[in-house]
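**Student:** Task: produce atomic coordinates for the following.
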Amino acid sequence: MASSLLILLDDIATVLDDVAVMSKVAAKKTAGVLGDDLALNAQQVSGVRSEREIPVVWSVAKGSFINKLILVPLALVISLVAPWLINPLLMLGGLFLCYEGVEKVLHSLQHKKAHNEQEAAAELTHIETDLAAFEKDKIKGAIRTDFILSAEIVVISLGTVATATFLGKVLVLSIIAVVMTVGVYGFVAMIVKIDDLGLYLTQQASNFKQSLGRGLLAFAPKLMKTLTIVGTIAMFLVGGGIINHAVPLLHHLTAESVDHIEHIPSIGNIIGPLTPTLINFVLGFVAGLLVLGSVQIIKKFWPKSKSV
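**Tutor:** Alright, predicted model coming up:
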């Protein structure tokens, strides 16, 4: 009996050791997507009232956990019964991400700023009356974006444990899902509260703390504006990257382009590593425009149909 227990414990320790190693590899491979996820979600939850920032982040974090609770079992089932379906589903998600990115760009270009105090007051009144709807839209948009990014993280993680046992896959995907969600939304919560920390420090007696607080207050809006731009760019990079890897011809052309550029004297070693990123961005933007155009055509012929 005792020997059987020891053997069982030894087997469990071996499995946990393997899971730890595979989880570390999976975390490294998903680090790039994690950076995009952080930038996207930080800018997605920006713009809400200060006292509502943490509740909004918490709502999105709960939505992210639900996303992964759906995606992890779904990915495991699909990998067993229809592994060929993973790429097409990812591509649909990538196209939607590109579509949302183009919509954000066009919205920012078309948005008219208030030209006088009356217009500014009217716009503020409109925002105040729609705060609940605005907040709800923010949460829905962030959870929707998180779903696509989470799907990519889950698929990348699944690829790193393709040869593992089913139990190993379950444990690794579960660990990655929890760690990534806690990490991303913990950082997002810190980012959105930088201005509150700055305000707190300005009210302290120490001159150093007051100076630091004023610096944080000046830095916070610049950071959020930067994250808004970076988050939109990340939509094209992630969406374009998904499309690039899912379409063999595009992936092959990208590899050939990098190979040719790297052989250019003097600048090849500098531009070469940046080429895949630039190609993914262009692919993402063009794909977003095509999807947007298709949606507009559908709306024209079927006006009552809902947008994507």
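
**Student:** Please make it C-alpha for all contacts and neighbour counts, starting now.
**Tutor:** OK.

**Student:** in the chain, which residue is closest to the centre?
**Tutor:** In the chain, the residue lying closest to the centroid (CA atoms, centre = their mean) is Asp37, at 2.6 Å.

**Student:** I figured that residue hits Tyr185, correct?
**Tutor:** No. Using CA atoms under 8 Å, Asp37 makes no contact with Tyr185, being 9.5 Å away.

**Student:** picking that back up, tell me which element the residue nearest to the centre of the chain is part of?
**Tutor:** Using DSSP states H and E, Asp37 sits within helix 31-44.

**Student:** and that helix, what does it pack onto?
**Tutor:** When contacts are defined as 3 or more CA pairs under 8 Å, 6 or more residues apart in numbering; DSSP states H and E, helix 31-44 sits against helix 131-160, helix 166-192, helix 207-246.

**Student:** would you turn these into TSV with distance to Leu89 and mean neighbour count?
**Tutor:** Formatted as TSV, those follow (distance: least, CA to CA, whole Å; neighbours: other CA atoms under 10 Å):
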stretch	distance to Leu89	mean neighbour count
helix 131-160	9	20
helix 166-192	18	18
helix 207-246	10	20
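
**Student:** Would you mind measuring from Ala189 to Val45?
**Tutor:** Note on Ala189: its distance to Val45, by CA to CA, to the nearest Å, is 10 Å.

**Student:** Between these two, which contacts overlap?
**Tutor:** Common neighbours of Ala189 and Val45 are listed as 53, 57 (criterion: CA atoms under 8 Å, 6 or more residues apart in numbering).

**Student:** Need the nearest residue in space to Val161, chain neighbours excluded.
**Tutor:** Lys169 (6.1 Å; CA to CA, 6 or more residues apart in numbering).

**Student:** Does that neighbour touch Ile156 like I think?
**Tutor:** No. Assessed by CA under 8 Å, Lys169 is found out of contact with Ile156, at 12.0 Å.

**Student:** Let's compare: structure for the following, please.
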Amino acid sequence: MAGGLVALLDDVAALVKLAAASVDDVGAAAARASVKATGVVVDDTAVTPRYVQGLKPERELPIIKRIAIGSLRNKLLIILPVIMLLSQFLPWLLTPILMVGGAYLAYEGAEKVWEIVSGHREAQEEAGAVDEDAVVSGAVRTDFILSAEIMVIALNEVDTEPFVSRLVILVIVALLITLLVYGVVGLIVKMDDVGLSLAQRESGTAQKVGRGLVRGMPKLLSVLSTVGIAAMLWVGGHILLVGIDELGWHALYDVVHHLEEAVAGVAGIGGLLAWLVNTLASALLGLVVGAVIVAVLHVLPKRKKHDEPAASH
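**Tutor:** Take a look at the predicted model:
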């Protein structure tokens, strides 16, 4: 009887150790997958602050909260089930679906460039009140593409894990990435308020830091807005570049790869130069594809409508 009890306790201890090891493995895999997606996470963080520009200060955090909830809904309720099913039964569909998202991201970036070039952006900013629902809707749509890229990158990193482990890892990644991105975004957009608070303190050092933050944050947000547009073109173009190669059309990717190899050997900065080549090539591809879509959806229809009265007259 005693021997049976000891054996049972040994079995329980073994199960506990196995469970602990599994938790450690899942945690390590989730961390590895999150790190792999860091590039897109940085892009997501750069893209989001531009959506709260023009809002009243007291509405910034509530809007970011709504976008964060939308982002989490994107990841857990839409993207996760779809990519898990596709990876299990139709893995070849992941690339075309991602490419559609990449094209949309390129279109978003190119549209912002067109608004700046045409002066339409300034006209929108002078129009007055911001439609918060439209802001959230646009941000969540863009986030959907970036989130899909993050989740697919994470999935590729753990694709050898069993189905349940993959599911748990991706849930952890979705939660961590969302908290990281929107926590940082919230901090960025409220730094001017922190600066104002510091500027009102008695300490001379605190006042200097506070005034510096108050003066610097509008400039930082403007820079992040530009970086966000570049990031959409870069990520969208990179998705398309890699997707085209995976679908069997290797010429374009090979050209970029050869250019990377040509500069990779430069002592000290070869890695950076290779990254810049890939980034610039991806952004250029994103700009070209996005510009074509913008022309089809906006520019050409407007010209046609403008020419119709003259033709009929």
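
**Student:** TM-score for these two?
**Tutor:** Here the TM-score for the pair of chains, by TM-score structural alignment, normalised by the length of structure 1, is 0.87; 292 aligned residues with a CA RMSD of 2.6 Å.

**Student:** In structure 2, what sits opposite the residue nearest to the centre of structure 1 in the alignment?
**Tutor:** For Asp37 of structure 1, the aligned position in structure 2 is occupied by Asp44, per TM-score structural alignment.

**Student:** for Val72 of structure 1, same thing?
**Tutor:** Residue correspondence to structure 2 (TM-score structural alignment): Val72 of structure 1 is matched to Leu80.

**Student:** residues near its match, how many?
**Tutor:** Counted with other CA atoms under 10 Å, residues neighbouring Leu80 of structure 2 total 22.

**Student:** ok, so what distance separates Ala2 of structure 2 from Ile63 of structure 2?
**Tutor:** Distance, Ala2 of structure 2 to Ile63 of structure 2, using CA to CA: 63 Å.

**Student:** Kindly report the same for Leu55 of structure 2.
**Tutor:** Applying CA to CA, the value for Leu55 of structure 2 to Ile63 of structure 2 is 9 Å.

**Student:** who has more neighbours, the two?
**Tutor:** Ile63 (20 against 15).

**Student:** just to confirm, which helix or strand has that one in it?
**Tutor:** Using DSSP H and E, Ile63 of structure 2 sits in helix 57-73.

**Student:** mean deviation of that helix from structure 1?
**Tutor:** Here helix 57-73 of structure 2, set against structure 1 after superposition, deviates by a mean of 0.4 Å using mean CA distance after the TM-score superposition for structure 1.

**Student:** what's that helix packed up against?
**Tutor:** Helix 57-73 of structure 2 packs on helix 132-157, helix 163-189, going by 3+ CA pairs under 8 Å, 6+ apart.

**Student:** If you count neighbours, what's buried in it?
**Tutor:** Residues of helix 57-73 of structure 2 classed as buried by neighbour count (16 or more other CA atoms under 10 Å): 60-61, 63-64, 66-68, 70-73.

**Student:** tell me how far that helix is from the chain's mean position?
**Tutor:** Distance of helix 57-73 of structure 2 from its chain centroid, counting by CA atoms, centre = their mean, to the nearest Å, is 15 Å.

**Student:** Mean per-residue distance, the following helix or strand past it versus structure 1.
**Tutor:** Downstream of helix 57-73 of structure 2, the first helix or strand assigned by DSSP H and E is helix 80-89. By mean CA distance after the TM-score superposition for structure 1, the fitted helix 80-89 of structure 2 averages 0.9 Å away from its aligned residues in structure 1.

**Student:** quick one: whichever helix or strand comes after helix 80-89 of structure 2 aligns where in structure 1?
**Tutor:** Toward the C-terminus, helix 80-89 of structure 2 is succeeded by helix 94-118 as the next helix or strand (DSSP H and E). Counting by TM-score structural alignment, helix 94-118 of structure 2 pairs with residues 86-110 of structure 1.

**Student:** tell me which residues in the matching stretch are buried?
**Tutor:** Applying a neighbour-count criterion of 16+ other CA under 10 Å, one finds 86-87, 90-91, 93-103 buried in stretch 86-110 of structure 1.

**Student:** with structure 2 superposed, average distance for that stretch?
**Tutor:** Mean for stretch 86-110 of structure 1 is 0.8 Å (mean CA distance after the TM-score superposition for structure 1).

**Student:** And for that stretch, what's in contact with it?
**Tutor:** Stretch 86-110 of structure 1 is contacted by residues 75, 78-79, 145, 148, 151-152, 155, 232-233, 235-236, 238-240, 242-243, 246, 284-285, 287-289, 291-292, 308 when judged by CA under 8 Å, 6+ apart.

**Student:** Equivalent analysis for stretch 12-28 of structure 1, please.
**Tutor:** Residues outside stretch 12-28 of structure 1 that contact it (CA under 8 Å, 6+ apart) are 156-157, 160-161, 168, 171-173, 175-176.
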